[in-house]
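Enquirer: kindly return the folded structure for what I paste below:
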Amino acid sequence: MFDPLKISPAAQLNSAARFSPPVDAAVAGVSLLNIIRYALFHIVFALLGLGLVTSANSAPMPPVSGDIRGLWVNHALREKQKFAVWIDDCEGRLCGRIYWLKKPLAADGQPKQDAHNPDDTLRARSLCGLNILDGFHRVKQNSWAKGKLYNPLDGKTFDAAINLLQDGSISVRPYIGTPLFGKTLRWVRTQKTLPKCDSSS
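Expert: Presented below is the predicted three-dimensional model:
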């Protein structure tokens, strides 16, 4: 009696190969393509889960408002905050004045003054309320240029540009000649109430 269990494994494989129907090349190609598509789908799905790929249907980041008027402090870290500037509209251009100083008083207990101003007739004016930004006009939705920044620490005035960033902070870049030769300062909205410095205190 014929007993298939007594046929060697090699013989079984040869027999299966002889009786297996031929695989059409086109069918094989389609199957391979489906496998690739399946793998890519799961790869993209995994990346979406990690946040490395943005879906076409995902909500974009909300646009930043183009209004930068108000109070800005010079650093995000509270321990490094030294001054705050109030930016406002000045006859169609943006200007900014010193609103708050961490140390408003000089060593003699008097309000700090604009002691380094190149114009000696202005050196007695108080730093509190001093206008240090002037003449900025909007060039793009979130950009202002052709302004001036006055640095009371050395009495120098620089050309400057301001950009509102996506995170809500602003970059203030004073420069000489061209923005390539400058330094970018990052100011943030203050998260606490700051007392307005008093020039007469």
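Enquirer: only C-alpha atoms from now on, for both contacts and neighbour counts.
Expert: Noted.
Enquirer: number of nearby residues for the residue lying closest to Thr184 once chain neighbours are set aside?
Expert: Leaving aside its sequence neighbours, Thr184 sits nearest to Arg173 (C-alpha to C-alpha, 6 or more residues apart in numbering; 4.3 Å). Arg173 is flanked by 21 other residues according to other C-alpha atoms under 10 Å.
Enquirer: try Leu71
Expert: Using other C-alpha under 10 Å, Leu71 has 21 neighbouring residues.
Enquirer: got a list of what it touches?
Expert: Ala84, Val85, Trp86, Ile87, Tyr99, Arg189, Thr190 (C-alpha atoms under 8 Å, 6 or more residues apart in numbering).
Enquirer: what's the closest of those to Leu40?
Expert: Among the contacts of Leu71, Arg189 lies closest to Leu40 (C-alpha to C-alpha), at 43.8 Å.
Enquirer: you'd agree that closest one is up against His75?
Expert: No. Between Arg189 and His75 no contact is recorded; they are 9.2 Å apart, counting by C-alpha atoms under 8 Å.
Enquirer: burial count for the residue nearest to Gln81 when sequence neighbours are not counted?
Expert: With sequence-adjacent residues excluded and distances taken as C-alpha to C-alpha, 6+ apart, Gln81 is closest to His75, at 5.2 Å. His75 has 19 neighbours, counted by other C-alpha under 10 Å.
Enquirer: to compare against the first, here's the next sequence to fold:
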Amino acid sequence: MKLLKVGFYLFFLVYSQSSFAQNTQIADRIVGTWFSENKDLKVEIFKKNDKFYGKVVWFICDPKTPNMEDFKDTENPDPKLRSRPWLGMQVVDNLTFNGKDTWGNGTIYDPNSGRTYDSVVRLKDANTLIVRGYWGFEILGKNMVFYRVG
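Expert: Predicted structure coming up:
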């Protein structure tokens, strides 16, 4: 009887660890660089301590405006942050993997308006990311589509 219990315990331990490793691989599928649908923004999604974050790595500048390196977070409600550059700015925070190709419980910051929105991210397929920013209720949000950079 003890042998049966030990065998069951070992089976459960091996199964749960392989399941955890598989979930980690699935969760990590959003890691990488993503190009906005309008091809005017690139965001790098990275993982830190089992949460996912995104930072701006490139964007298009209007010829009448400063260079990409000169854009500052001038609309930020916190005056101390208004001098930080857009380039390299962390705009996606604290996403957690919810299963079934969905990450949520995070926020998205819009440097154009200085507003932070709740967010949910869905992987439509291996190379298409649907990012939804919303305020209060997900149904009242807006989608942004991103494509994986090759």
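Enquirer: what TM-score do we get after superposing?
Expert: The TM-score (TM-score structural alignment, normalised by the length of structure 2) is 0.75; 124 aligned residues with a C-alpha RMSD of 2.1 Å.
Enquirer: and the gap between the residue nearest to Gln81 of structure 1 and Ile176 of structure 1?
Expert: 23 Å (C-alpha to C-alpha, to the nearest Å).
Enquirer: where exactly do the strands run in structure 1?
Expert: 70-73, 83-90, 93-101, 131-140, 143-151, 156-164, 170-175, 185-189 (DSSP state E).
Enquirer: mean per-residue distance, the first one to structure 2?
Expert: What it means is strand 70-73 of structure 1. Relative to the matching residues in structure 2, strand 70-73 of structure 1 has an average distance of 0.4 Å after the fit, by mean C-alpha distance after the TM-score superposition for structure 1.
Enquirer: what's the answer for the second one, then?
Expert: For strand 83-90 of structure 1, the mean deviation from structure 2 after alignment is 0.6 Å (mean C-alpha distance after the TM-score superposition for structure 1).
Enquirer: where does that strand end up in structure 2?
Expert: Aligned using TM-score structural alignment, strand 83-90 of structure 1 spans residues 41-48 in structure 2.
Enquirer: for that stretch, which outside residues touch it?
Expert: The contact list for stretch 41-48 of structure 2, computed with C-alpha under 8 Å, 6+ apart, reads 28, 30-36, 52-60.
Enquirer: go again using 6 Å as the cut-off
Expert: 31-35, 52-59 (C-alpha atoms under 6 Å, 6 or more residues apart in numbering).
Enquirer: and those, which two are the farthest apart?
Expert: Phe52 and Phe59 (20.7 Å).
Enquirer: the two: which has the busier surroundings?
Expert: Using other C-alpha under 10 Å as the criterion, Phe52 of structure 2 and Phe59 rank with Phe52 on top: 22 against 17.
Enquirer: dump the residue contacts of the more buried one.
Expert: Phe46, Asn94, Leu95.
Enquirer: tell me which of the contacts of Leu71 of structure 1 are still there in structure 2?
Expert: Retained contacts for the contacts of Leu71 of structure 1 in structure 2, judged by both residues aligned by TM-score structural alignment, their matches' C-alpha atoms under 8 Å, are Ala84, Val85, Trp86, Ile87, Arg189, Thr190.
Enquirer: so which of the residues you listed comes closest to Asn151 of structure 1?
Expert: Val85 (12.5 Å).
Enquirer: excluding chain neighbours, what is closest to the closest one?
Expert: Ile98 is the one closest to Val85 of structure 1 (C-alpha to C-alpha, 6+ apart), at 4.6 Å.
Enquirer: ok, now which ones touch the one you found?
Expert: With C-alpha under 6 Å, 6+ apart, Ile98 of structure 1 has these contacts: Val85, Cys128, Gly129, Leu130.
Enquirer: give the aligned range of stretch 122-137 of structure 1 in structure 2.
Expert: Under TM-score structural alignment, the match for stretch 122-137 of structure 1 in structure 2 covers residues 81-96.
Enquirer: so which bits of that stretch are buried?
Expert: Under the neighbour-count criterion of 16 or more other C-alpha atoms under 10 Å, stretch 81-96 of structure 2 has Arg82, Pro85, Trp86, Leu87, Met89, Gln90, Val91, Val92, Asp93, Asn94, Leu95, Thr96 buried.
Enquirer: compute the first-to-last residue distance for that stretch.
Expert: Across stretch 81-96 of structure 2, first to last residue, C-alpha to C-alpha, it's 26 Å.
Enquirer: counterpart of the longest helix along structure 1 in structure 2, which residues?
Expert: Longest helix in structure 1 by number of residues (criterion: DSSP state H): helix 25-50. Alignment note (TM-score structural alignment): helix 25-50 of structure 1 is unmatched in structure 2.
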